[in-house]
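Asks: Starting from these lines, generate the structure:
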Amino acid sequence: MPDRKALCQSLFVLRTRIHWEGLLQELGFSSGMTCWRRLAAWCEAGVWDRVHQLLLNELRSRNQLGWERAVIDTLPVRPGCLTGRESGPRPVDRARPGSKRHLTVDGQAIPLAVSLTGGNRNDVTQLEAPLDKSFGCSSTAES
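Replies: Here you go, the predicted structure:
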């Protein structure tokens, strides 16, 4: 399947929230599982991080980011929605597994940075990483 078709079909699934198997071949769709595997491969390869960085760089060069106001927030993610080593116990769920997404947006709600941690991590301890990503700096970089 061509990458563009896989991308369009994946975006359709993500936007409409249908199941991957819901892509009906009678309507011109290809295999939902093929799209899912392609999307997972792109995630694993870091494609979306690179695309996000390119978009932010373009917005920065055009001075279109709303730096006058930014918001950092955390969203708990139910177990089963995400898997991997980032998952951890959530204190409010008595050590059941879960995760948190930490998101930084500018004044126009443009996502500047996203990070994923275990659900048991305190939000305050995760403040530095999204700020570093948002402002393009690194606390580990040598001055």
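
Asks: contacts and neighbour counts: CA atoms only from here.
Replies: Will do.

Asks: so who does the residue nearest the centre of the chain touch?
Replies: Nearest to the geometric centre of the chain sits V114, at 5.9 Å (C-alpha atoms, centre = their mean). For V114, the contact set (C-alpha atoms under 8 Å, 6 or more residues apart in numbering) comprises 101-104, 130.

Asks: Please confirm that it is located within a strand.
Replies: Yes: the assignment for V114 is a strand, going by DSSP: H, G, I helix; E, B strand; the rest coil.

Asks: quick one: it and M33, what's the gap?
Replies: Distance of V114 to M33, given as C-alpha to C-alpha, to the nearest Å: 26 Å.

Asks: Next, the second sequence, to be compared with the first:
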Amino acid sequence: MLPSFAARPQDGERDPRDERAVFTAVVYALTSGRAWRHLPPTFGTSPATAHRRCTIWTEAGLRRRLHRAVPDELRARGQADWTSVILDAASGRAKTGDR
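Replies: Reported below is the predicted structural model:
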């Protein structure tokens, strides 16, 4: 479950953002590798809002839960395809000492 958000004081006159639109914008930014400032306006949310929500969701553990739940769900459906897997340096543990 995503944390709920109240309107920020400086945005008191604006309607709260659609959570699904913000989530879609965050997923797009994370999977495309684009900078937050280049987030297309078609998502209906500002880059600052998307980045702020991503930070809050990460601190709440949402990204970790999704990283575990999605592969588990695909495996349960028989849709997991492990013929190619990517591991980048940010995902692996750094070794210390001699190799």
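
Asks: The first structure: helices as residue ranges?
Replies: For the first structure, the helices defined by DSSP state H occupy 3-16, 32-44, 47-61, 128-135.

Asks: and those as a markdown table, adding distance to L75 of the first structure and mean neighbour count?
Replies: Supplementary listing: the helices of the first structure in a markdown table, determined by distance: least, C-alpha to C-alpha, whole Å; neighbours: other C-alpha atoms under 10 Å:
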| stretch | distance to L75 of the first structure | mean neighbour count |
| --- | --- | --- |
| helix 3-16 | 18 | 14 |
| helix 32-44 | 20 | 15 |
| helix 47-61 | 19 | 13 |
| helix 128-135 | 14 | 16 |
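
Asks: mind putting these in TSV, distance to V77 of the first structure included?
Replies: Converted to TSV, the helices of the first structure look like this (distance: least, C-alpha to C-alpha, whole Å):
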stretch	distance to V77 of the first structure
helix 3-16	16
helix 32-44	18
helix 47-61	20
helix 128-135	18
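
Asks: what does W36 of the first structure align to in the second structure?
Replies: Aligning on TM-score structural alignment places W36 of the first structure opposite H51 in the second structure.

Asks: got the contact list for its match?
Replies: If you count contacts by C-alpha under 8 Å, 6+ apart, then H51 of the second structure has 26, 36 around it.
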